[in-house]
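Colleague: Fold the following, please.
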Amino acid sequence: MDVYNRHIYPGDTMAKRAIKRKIELDWGTEDKEYLEKVETHVKGALNEVTPDVIVYNAGTDILDGDPLGGLSISPQGIIKRDEIVFSIARSRSIPILMVTSGGYQKRTARIIADSILNLHNLGLIGKAPAETHEPRI
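Modeller: Below you'll find the model as predicted:
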């Protein structure tokens, strides 16, 4: 699954054909539309397949003002996007590996940090719940 500005990505037609679930956006797409599509399509994709793990590329070139992405997502929208993805993964007991990428503004580092803190504060990342085991004899 990939969510992207259809006018700039992907430039490689073979790569584009390899994307099974394309969520193509237009220039200037804002939070409301973006977040609705992310939530709908993450759920939809996970209704089609049950992966052993989700590899989540959490790009920030979607941020308003980014010189590459061409979208208009607010810092709060990026934080909410990550929360949506992690919440859905957690609700389905699917481990998730998040990598950060893209984002060509100095402020993206702070937004990524704020998102990680939010995920931690919501209990979506951090220490795994303690398992109780009977002692082995």
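Colleague: use CA for all of it now, contacts and neighbours both
Modeller: Noted.
Colleague: residues near residue 60, how many?
Modeller: Look at residue 60: counted by other CA atoms under 10 Å, it has 22 neighbours.
Colleague: Now do stretch 12-19: everything it contacts.
Modeller: Counting contacts by CA atoms under 8 Å, 6 or more residues apart in numbering, the residues outside stretch 12-19 that touch it are 1, 2, 10.
Colleague: Output those residues in JSON lines; the columns should cover secondary structure, neighbour count and distance to residue 76.
Modeller: Below are the contacts of stretch 12-19 laid out as JSON lines (DSSP: H, G, I helix; E, B strand; the rest coil; neighbours: other CA atoms under 10 Å; distance: CA to CA, whole Å):
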{"residue": "1", "secondary structure": "coil", "neighbour count": "14", "distance to residue 76": "22"}
{"residue": "2", "secondary structure": "strand", "neighbour count": "15", "distance to residue 76": "20"}
{"residue": "10", "secondary structure": "coil", "neighbour count": "14", "distance to residue 76": "26"}
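Colleague: quick one more, to check against the first:
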Amino acid sequence: MIIDLDAHQGNGHEKDFGSDGRVYTLDMYNSGIYPFDHVAKKYIDQKVELDSGTETEDYLENLVKALKVAESRFQPQLIVYNAGTDILDGDPLGRLKVSPEGVAIRDEKVFRFAKDQNIPLLMLTSGGYMKSSARVIADSIINLSKKNLIDIGTRCIEVE
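Modeller: Model prediction:
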């Protein structure tokens, strides 16, 4: 399963896996921005098209509904999660209005979705055209660790 939550409609992976029934694509994106790839769009198994200016609460409500639908339609063995930060309020290209806290909650919901079904998840950070994106990603990772959804652990190396 590909869960694509950056602000742009995916088109590369959708075309690559569009005819492969072993891959299910959930793509939630701003329908008013690039790439407007109508060929790729027909390969999305589950699309959630958002309007420019969608705010945190509406974004998260749409995500919760989408994950419930995905769970009822497909039983993946692996989730590849595109965790873009171009959904942040103020991002010049994404044009959505999700707060930094909303990004952390979004990631938590996706990780909990995977954990509840015992599905391994690969998180790819992407998008995000503001300097604040790095801090938002770091805070989200810390939140995931605090909620026991990931183990970032620590390594000690003894030097003699």
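Colleague: would you list the contacts of stretch 12-19 of structure 1 in CSV and tack on distance to residue 98 of structure 1?
Modeller: What follows is the contacts of stretch 12-19 of structure 1, written out as CSV (distance: CA to CA, whole Å):
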residue, distance to residue 98 of structure 1
1, 14
2, 14
10, 21
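Colleague: Just the buried positions in stretch 143-153 of structure 2, please.
Modeller: For stretch 143-153 of structure 2, the neighbour count (16 or more other CA atoms under 10 Å) marks 143, 144, 149, 150 as buried.
Colleague: Between the two ends of stretch 43-52 of structure 2, how far is it?
Modeller: End-to-end span of stretch 43-52 of structure 2 (CA to CA, to the nearest Å): 23 Å.
Colleague: Read off where that stretch ends up in structure 1.
Modeller: Following TM-score structural alignment, the aligned partner range for stretch 43-52 of structure 2 in structure 1 is 18-27.
Colleague: Now the matching stretch: buried residues?
Modeller: When neighbours are counted by 16+ other CA under 10 Å, the buried residues of stretch 18-27 of structure 1 are found to be 23, 25.
Colleague: same thing with stretch 41-49 of structure 1?
Modeller: Going by neighbour count (16+ other CA under 10 Å), the buried part of stretch 41-49 of structure 1 is 41, 42, 43.
Colleague: For the second one, give me its contacts.
Modeller: Residue 42 of structure 1 sits next to 1, 85, 88 when contact means CA under 8 Å, 6+ apart.
Colleague: change it to 6 Å
Modeller: Listed by CA atoms under 6 Å, 6 or more residues apart in numbering, residue 42 of structure 1 has no contact partners.
Colleague: That one maps to what in structure 2?
Modeller: The criterion is TM-score structural alignment: under it, residue 42 of structure 1 has residue 67 as its aligned partner in structure 2.
Colleague: mean per-residue distance, the strand or helix carrying its match to structure 1?
Modeller: When secondary structure is defined by DSSP states H and E, residue 67 of structure 2 falls within helix 56-73. Following superposition, helix 56-73 of structure 2 is found to deviate from structure 1 by 0.9 Å on average (mean CA distance after the TM-score superposition for structure 1).
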